[in-house]
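S.K.: Here is my input, please return the structure:
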Amino acid sequence: MTGITIHIIPLLRHCGKAVCILLLAACALPMYAKDKEGDNDEDPKYDETSIMVILQGLGGAEIPAVVKDEIAYLSITDVFNFLKIRNMTSETLDSLSGFFITQDAGFLIDKKNNVIRFRDKVFNVKPDDLVKMETGLYLRTDYFTSVFNLDCQFSFRSLSVKVSSKVELPAIREMRQQLIYRNLNKLKGNIVADTTIGRSKKLFKFGMADWSVVSTQRLQSVNDTWLNLTMGGTFAGGEATVSLNYNNYARQQLKAIHPDSSIIRPFDQRQQYYRLRFVNNDRKWLRQVVAGKIFTPTISSLYAPVVGVQVTNAPTTYRRSYGTYTLSNFTDPGWTVELYINNALVDYTVADAAGFYTFQVPLVYGNSQIRLRFYGPWGEERFLEENINIPFNFLPAREFEYTASAGVAEDSVNSKLGRIQASYGITNTITVGAGVEYLSSIRKANTLPFVTTSIRLVANLLFSGEYTYGVRGRGILSYRSQNNWQAELSYSKFKKGQTAIIYNWLEERKAVISKPFTSKNFSVFNRFTVDQIILPGSHYTTTEWLVSGAVYRIGTSLSTYAIFMKDEDPFVYSNLALTFRVPGNILFTPQVQYDYNSQRFMAVRAEAGKYLFKNGYLNVSYEKNYRNNITNYGIGLRYDFSFAQIGFSLWRNNNLTTLVESARGSIIHDGNSGYSGAYHRSSVGSGGIVFVPFLDLNNNERFDKGEPRVEGLQLKYNGGRMMRNLKDTSICIMDMEPYAAYLFELESKGFESVSWQISKPTIRVTIEPNQLRRVDVPVSVMGEVAGTVRLREDTLLKEQSGIKICIYKSDSTLVKCILTESDGYFNYMGLPPGDYVIQPDPAQMKKLKMKPQQAAYDIHISAKREGDVIDDIQFILERR
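M.R.: As a prediction, the model looks like this:
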């Protein structure tokens, strides 16, 4: 037993020595590895990370960096690339050269000698302040400030650096230039989009219809009814509009007292409207052909509708504005006034308590059709339309524009009308024109040649002139100051004995001065007008001083009129109307009319109204006219449903009681998009678009059977009114200008999955009149690829940042290149289903003198509703 013990003890001693040797070896290996790392320039005391570098006015970007003792060192190459500063790294990655903004400001950052040469100066750098890493040089943030005058404020808590500069950096200049170019392209109509959808080629299609009904019952008298149906669509490839009107007012009310009451039939042809218009804005010599009821401004007095043909090379689209023209007038109090330019609704307002309204109409190059629509608040009157002429007509330099019209007037003698007018832009500030007008019903000279001119004398001073042989000559001078003073002078001289214009004026002189005034407690519009008419053997002058606006939150409108006639005392009177809220959220509007000659009130009126249930409005009113001894009082209710506007009112006028019921709205139908709906405002003449987002499972950009619709599509656009359909996820945009090209930016941030992306996010669509255009939006299910890149150093693997990973399609087409983050991680989402190849960038590998163990990976992205993810890609790099 003892012998055995003697033999085991030496064996235990040998084993103990072996264990000690192994422990010593294990302790020595890390020190050996550390010494091997010391052979490289990389310092293990630095922690690699990424820092958000924020440049004021531009934004931010993730920049590779290292941090030591809460001091940041930024990758010089990445910072300069972010700031768009020219730089180039040497093959050994120990120096970097380039120029700062201008070519005479060259620089050299040299790690080998630890110096920075900038312009003619040399800056010595401490060895620890300029660090060489595997992907390039890193510089302490202080040197960006002291050498390049880039103020860098590093926050260790948020790992961000705020950069500012007193000089304009190339990145800022490039962004500003891109913004300028983008705005210029918008002004010129050069809209860049991923997808462009032009005009459709349909021959026949119904689109929209407006309708309205007004029925009036007089308890002690007869009743009358007015019906309107306006339809818009496509006929023979052109824009077709038909408006049918039925009104038995004349026959019911005037047959006992008016000899022509039987002539004015309820369905009178003069009250019907029909038009067929063909438009091609890309054809410079002939852009529009119109047949049916045409609108043409005439010098002669012609008030009947004209049935004929009109051709012009003027575009229908809204042109670039070079200023504004103040348009103001009166209608009934509380009426809604809509301003249309080329059938596009551009603005609307509600007349104040005195009926005054004003618009700033954009002055655009070329002829534009300016139209006003008036809607009564209760529907007790049908909407009226008024076409107006803006006196200033400018064309761009060296551009020619013409309009020719011919037709028959629906008057008692069926007058024949012919008119042709042509204009030419000599410069952008001078336009001249000429033409001739023929009207068969004019006695004596029925052919009227004329010339016109429009001149912009200075930036805010405009002149317009016209001379018509044998009829008149007139001129208008308009000036707007920088502080919004506006003055307009006009003078017209008529030839004595002319018969083209029905009134026998000899001269008209008019002056208008207007100015808005604003302060903390009021905002009012002031206008003073003087108008003098010279007649044979007589003359009269009218003046008006108007103040309209808000004073201490009280809507105020004060108008004073004066009429001066030869050998007569002046007649002066004023209208004052106020609008303010009283307790109960009731809108109260008192109004008085005062005669200064008799020093007594001519009339008083008061109205109180209150909104009910958001879309309803109830009002009561009282009116007393002392001159005619007429008393009116009544009550009305209006409610705006989504599909129609309904109104009821009851009025008592002395011994007459009147009931009025009204309704109006519009119907929209589009079989292609499957959209049908009703709206409480008019729609005919405008256009729209329906976006249908769907999940493009097979990635063929077509809406195939079985592919589901998706909700959450976000849009950015200008103009129109958007309605979302929660049932089928479609988005409808209405009230858009026909024939105009709209740019839509589609965003996928509202989708339920981040893998659902829109591959073509910008779309330009040309709007068709009276139509809804369907646009299918394919939503691609994008796959994601992710992985890591590590560098092998002997037996250690270290995460590698700044490595460029490139993804190619199976046909070697480059899809995307991305950089690894500070921990060597990379990922990219945006791969449609298919086969791809992913690999480190060979050019960068050669420059870094590295190579991957596996050169590339072949990956396949599957078509899945939730998206495919491949996240196990690993690249192991080795030094060559």
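
S.K.: Please count neighbours and contacts with C-alpha atoms only from this point.
M.R.: Noted.

S.K.: Please name every helix or strand in contact with the helix or strand encompassing Leu11.
M.R.: Here Leu11, judged by DSSP states H and E, is contained in helix 2-38. Using 3 or more Cα pairs under 8 Å, 6 or more residues apart in numbering; DSSP states H and E as the contact definition, helix 2-38 packs against no other helix or strand.

S.K.: For the comparison step, fold the sequence that follows:
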Amino acid sequence: MRLLALVALLSVCLLPRSAAAREHWRLRQGASGVADTTAEAALVELRLGQLASRTVLAYGAGSDVLLPLMQFFELAGIHATADSAGGVSGLLQPGSVPVRVSPRRRELQVGRTTVTVAPAELRQAEGELYLSAARLGALLGIRIVVNWSDLEVVVPDPSALPIAQARRREAARALLLRSHGNEAAEATTVPEGSGGWHGMVADYSLLAPARDPLGGGSYSIALGSNVLGGSLELGARSRGRADAGSASVDASWLGVWRANRRITQLRLGDGQATGPRGRQLRGFGVTNAPFLRPSLVGTIPYRGQLPDGWQVEFYRGGELVAFDSAGANNQFSAELPVVYGENPIDIVAYGPSGETRTIGRTFRVSSALLPARRFEYGLSAGGCRYVACRGTGNLDLRYGVSRRWTAQAGVDALTRDSLGNLWHPYASITGSLTNSWNAQVEAVGNGFVRAGLDYEPSIDVHLVGEVARYDDRVFASLMNPGRRRFRTALTAFVRPDRAHDYFYLEGSAEHTVSAGGIADRVRIGMSTQVGPIRLLPYVRFEQEHGPFMVAGTRGYQGFAAIVLPRAGWGPLLRPVWVRTALEGQGVRRLSLAMLTAARPVTASTRVEVGVRWARGTGGPTFTMGVASFLRAFRALTTFDAPAGGVPSVSQLVQGSVMYDRDAGAVTLASGPALQRSGVT
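M.R.: As a prediction, this is how the structure comes out:
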């Protein structure tokens, strides 16, 4: 008997595949003694693209084939179970949609939908349930191709199946691991500026009214070049009437040494003072802070719980940044790389049978945060340029206490002619209480004490609170110019449904106590969309009382509306963009109205027309503008026609000229190129 079975097996293997199928059917028919005239049994290769394959027993009926349902689900990664009655139950992902195939009732249930299956589409044999490939493909949303000549049943595109999703995750994880391994090898150092003169950059801007180009106009010009291994910048801009000949002149030289740990930047001449409240000065500034700070701050830990066998991936901007799997203790953890500012992270969890769960989290990193154990200093001194002081100096020290907290301390000193000198020592601590809570506490001598709290669990919820107490005893204080004594503020943003990102609520409230009185301000607004129209209604209230305030309570209601371009509006109106705004005190007292429409006329030119009105101006003002963004320059022509007034036309032109000595070429650009051209 064993010899007979071996001979039969060898004969099947040596025959062509189509003949082998027929012979296999005859062997099964002879063994059972029962002939099935509607379905032909065959061994076929079940293949899911290039992902997985398995040899299974199937039944062919014409051009269709009945496939073993449990084996197909197992190969595709779909969780399913068989009951004692021979039925098969499973869950289709995403959404955990229940599916059940009942051989007794010949029914196929998907969710709440029940479909009757024809007798030729369902078969039960030897404890296995077989389902038509056509029915199975419709059930899973895939295409199943039957090739009887090669005895193959192929799913050409299995991307919708859990196994394909798992393979994509495996490939993305392997790529992430390779990129982490190559970071050190791929790290490059920006070369220091070489000696010699390589070229020059000139930025210019000119505003000229048509009625009085010189008297009512203004200009600015800035030159930049590499000098003595650094960047030299010279600038001049008109002050007052252009024809008066009065101009403000700036000059500065900046040296950068990226590899030097003690001094990375030295600025001589006009620039910004160091410290948290930098002001314009003419003098020097030196620091060991990087000239271009890397956007990546470091990593923050994230921990959670999932059932055993689940995998979790973390995406930032659609890019996989970390992954992990839940173990026997149902715990998972990951170190998430974060950059300065807002870090919206999508956390996607995958079950062993294709289940998917997605949640969003946001990690906000303050710009004041330094990497752990990093120390930076800043020192500057010079004459004040545009504030009411004669000289200013600053010493600023910062240290990354941990990857979550940064401490800062320093002193601001200002000298004045007749008002008395100012001395402001300060200290602050900034960091994260949790992944969602950020805090900052700051104290400035002879200035203020302030504390702020920021809560942002996701990009859909953001709450910010701040409280501050000010020192109003300093006369003409630069830290407290409004002579405030106390201030509290709260802002909130809530988006109920991320799938409808246009709908959100926002609000703010502020309470201020100053020498002039007490002021309270509240604003509540929302955003929604109706067809192509984005609506932004709001209400705001103001309440003031005090010796130097207009006492009373005032309420305002208003809205802004944006009409987005629509393809169905025809070739003339299709690219038109419209914005309007209204505000009033009550229904009958309108205080502000505005309407603007814009349309591109060429690839580089846009035309805007509009009208605006405000109470107390005497009438509406009609406006028109033509904006051109050319390769050599950009220009804006504006026309204003107030009711009962004199119309005016003005022209603004901006651009830059770049000379590259090494290439011997002159290039024109439409925008400012200083510090961006590669020459300075």
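
S.K.: what's the TM-score here?
M.R.: For this chain pair, the superposition-based TM-score is 0.60 by TM-score structural alignment, normalised by the length of the second structure; 468 aligned residues with a Cα RMSD of 4.4 Å.

S.K.: quick one on the thing from earlier: now the helix or strand that the helix holding Leu11 of the first structure is followed by, how far from the centre of its chain.
M.R.: Of the helices and strands lying after helix 2-38 of the first structure in sequence (DSSP H and E), the nearest is strand 47-55. Counting by Cα atoms, centre = their mean, to the nearest Å, strand 47-55 of the first structure is centred 37 Å from the centre of its parent chain.

S.K.: swap in stretch 212-225 of the first structure?
M.R.: Taking mean C-alpha positions (Cα atoms, centre = their mean), stretch 212-225 of the first structure and its chain are 44 Å apart.

S.K.: With stretch 503-518 of the first structure instead?
M.R.: A distance of 35 Å separates the C-alpha centroid of stretch 503-518 of the first structure from that of its chain, computed with Cα atoms, centre = their mean.

S.K.: can you check stretch 235-255 of the first structure too?
M.R.: 35 Å.

S.K.: what about the helices in the stretch 251-400 of the second structure?
M.R.: In chain order, the stretch 251-400 of the second structure shows no helices, with DSSP state H, counting those that start in this stretch as the criterion.

S.K.: Strands of that one, residue ranges please.
M.R.: In order along the chain, the stretch 251-400 of the second structure carries the following strands (DSSP state E, counting those that start in this stretch): 265-272, 280-287, 296-305, 311-316, 319-325, 331-339, 341-350, 356-365, 375-384, 391-400.

S.K.: Could you dump those into TSV with mean neighbour count and distance to Asn182 of the second structure added?
M.R.: As requested, the strands of the stretch 251-400 of the second structure are exported to TSV (neighbours: other Cα atoms under 10 Å; distance: least, Cα to Cα, whole Å):
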stretch	mean neighbour count	distance to Asn182 of the second structure
strand 265-272	20	30
strand 280-287	22	31
strand 296-305	14	17
strand 311-316	20	20
strand 319-325	18	15
strand 331-339	18	16
strand 341-350	19	24
strand 356-365	18	26
strand 375-384	21	28
strand 391-400	22	27
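
S.K.: Tell me which of those strands lies nearest to Leu175 of the second structure.
M.R.: Proximity of the strands of the stretch 251-400 of the second structure to Leu175 of the second structure was assessed by Cα to Cα; the nearest stretch is strand 319-325, lying at 9.4 Å.

S.K.: The first structure: matching residues for the closest one?
M.R.: The counterpart of strand 319-325 of the second structure in the first structure, using TM-score structural alignment, is absent.

S.K.: Same question for stretch 72-85 of the second structure.
M.R.: On the first structure, no counterpart of stretch 72-85 of the second structure exists by TM-score structural alignment.

S.K.: which position in the first structure aligns with Lys346 of the second structure?
M.R.: Just to correct that, residue 346 of the second structure is Asp rather than Lys. When the structures are aligned by TM-score structural alignment, no residue of the first structure is matched to Asp346 of the second structure.

S.K.: Wait, Asp346 of the second structure touches Leu336, no?
M.R.: No. The pair formed by Asp346 of the second structure and Leu336 falls short of the contact definition of Cα atoms under 8 Å, at 11.4 Å.

S.K.: Can I get the strands of the stretch 251-400 of the second structure in a markdown table including distance to Arg239 of the second structure?
M.R.: Supplementary listing: the strands of the stretch 251-400 of the second structure in a markdown table, determined by distance: least, Cα to Cα, whole Å:
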| stretch | distance to Arg239 of the second structure |
| --- | --- |
| strand 265-272 | 17 |
| strand 280-287 | 17 |
| strand 296-305 | 41 |
| strand 311-316 | 47 |
| strand 319-325 | 49 |
| strand 331-339 | 40 |
| strand 341-350 | 37 |
| strand 356-365 | 40 |
| strand 375-384 | 17 |
| strand 391-400 | 22 |
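
S.K.: sorry, back to before: list residues touching both of Asp346 and Leu336 of the second structure?
M.R.: Among the neighbours of Asp346 of the second structure, those also in contact with Leu336 (Cα atoms under 8 Å, 6 or more residues apart in numbering) are Phe314.

S.K.: Contacts only, for Leu227 of the first structure.
M.R.: Applying Cα under 8 Å, 6+ apart, one finds that Leu227 of the first structure lies in contact with Trp211, Ser212, Val213, Val214, Asn245, Tyr246, Asn247.

S.K.: one more time with 6 Å, if that's ok
M.R.: Taking Cα atoms under 6 Å, 6 or more residues apart in numbering as the definition of contact, the neighbours of Leu227 of the first structure are Ser212, Val213, Asn245, Tyr246.

S.K.: Out of these, which is nearest to Ile420 of the first structure?
M.R.: Asn245 (30.8 Å).

S.K.: Check the mean deviation of the helix or strand hosting the closest one from the second structure.
M.R.: For Asn245 of the first structure, the enclosing helix or strand under DSSP H and E is strand 238-247. Once the two are superposed, strand 238-247 of the first structure sits an average of 2.3 Å from its aligned residues in the second structure (mean Cα distance after the TM-score superposition for the first structure).

S.K.: List of residues touching that strand?
M.R.: Contacting residues not belonging to strand 238-247 of the first structure are listed as 225-234, 266-267, 272-278 [Cα under 6 Å, 6+ apart].

S.K.: related to what we said a few turns ago, for Leu592 of the second structure, find the nearest of the strands of the stretch 251-400 of the second structure.
M.R.: strand 341-350 (34.6 Å).

S.K.: Do you have the strands of the stretch 751-880 of the first structure handy? List them.
M.R.: Counting by DSSP E, counting those that start in this stretch, the stretch 751-880 of the first structure has these strands, from start to end: 756-757, 762-766, 772-781, 783-793, 796-799, 804-809, 814-819, 825-831, 834-840, 850-852, 857-861, 869-879.
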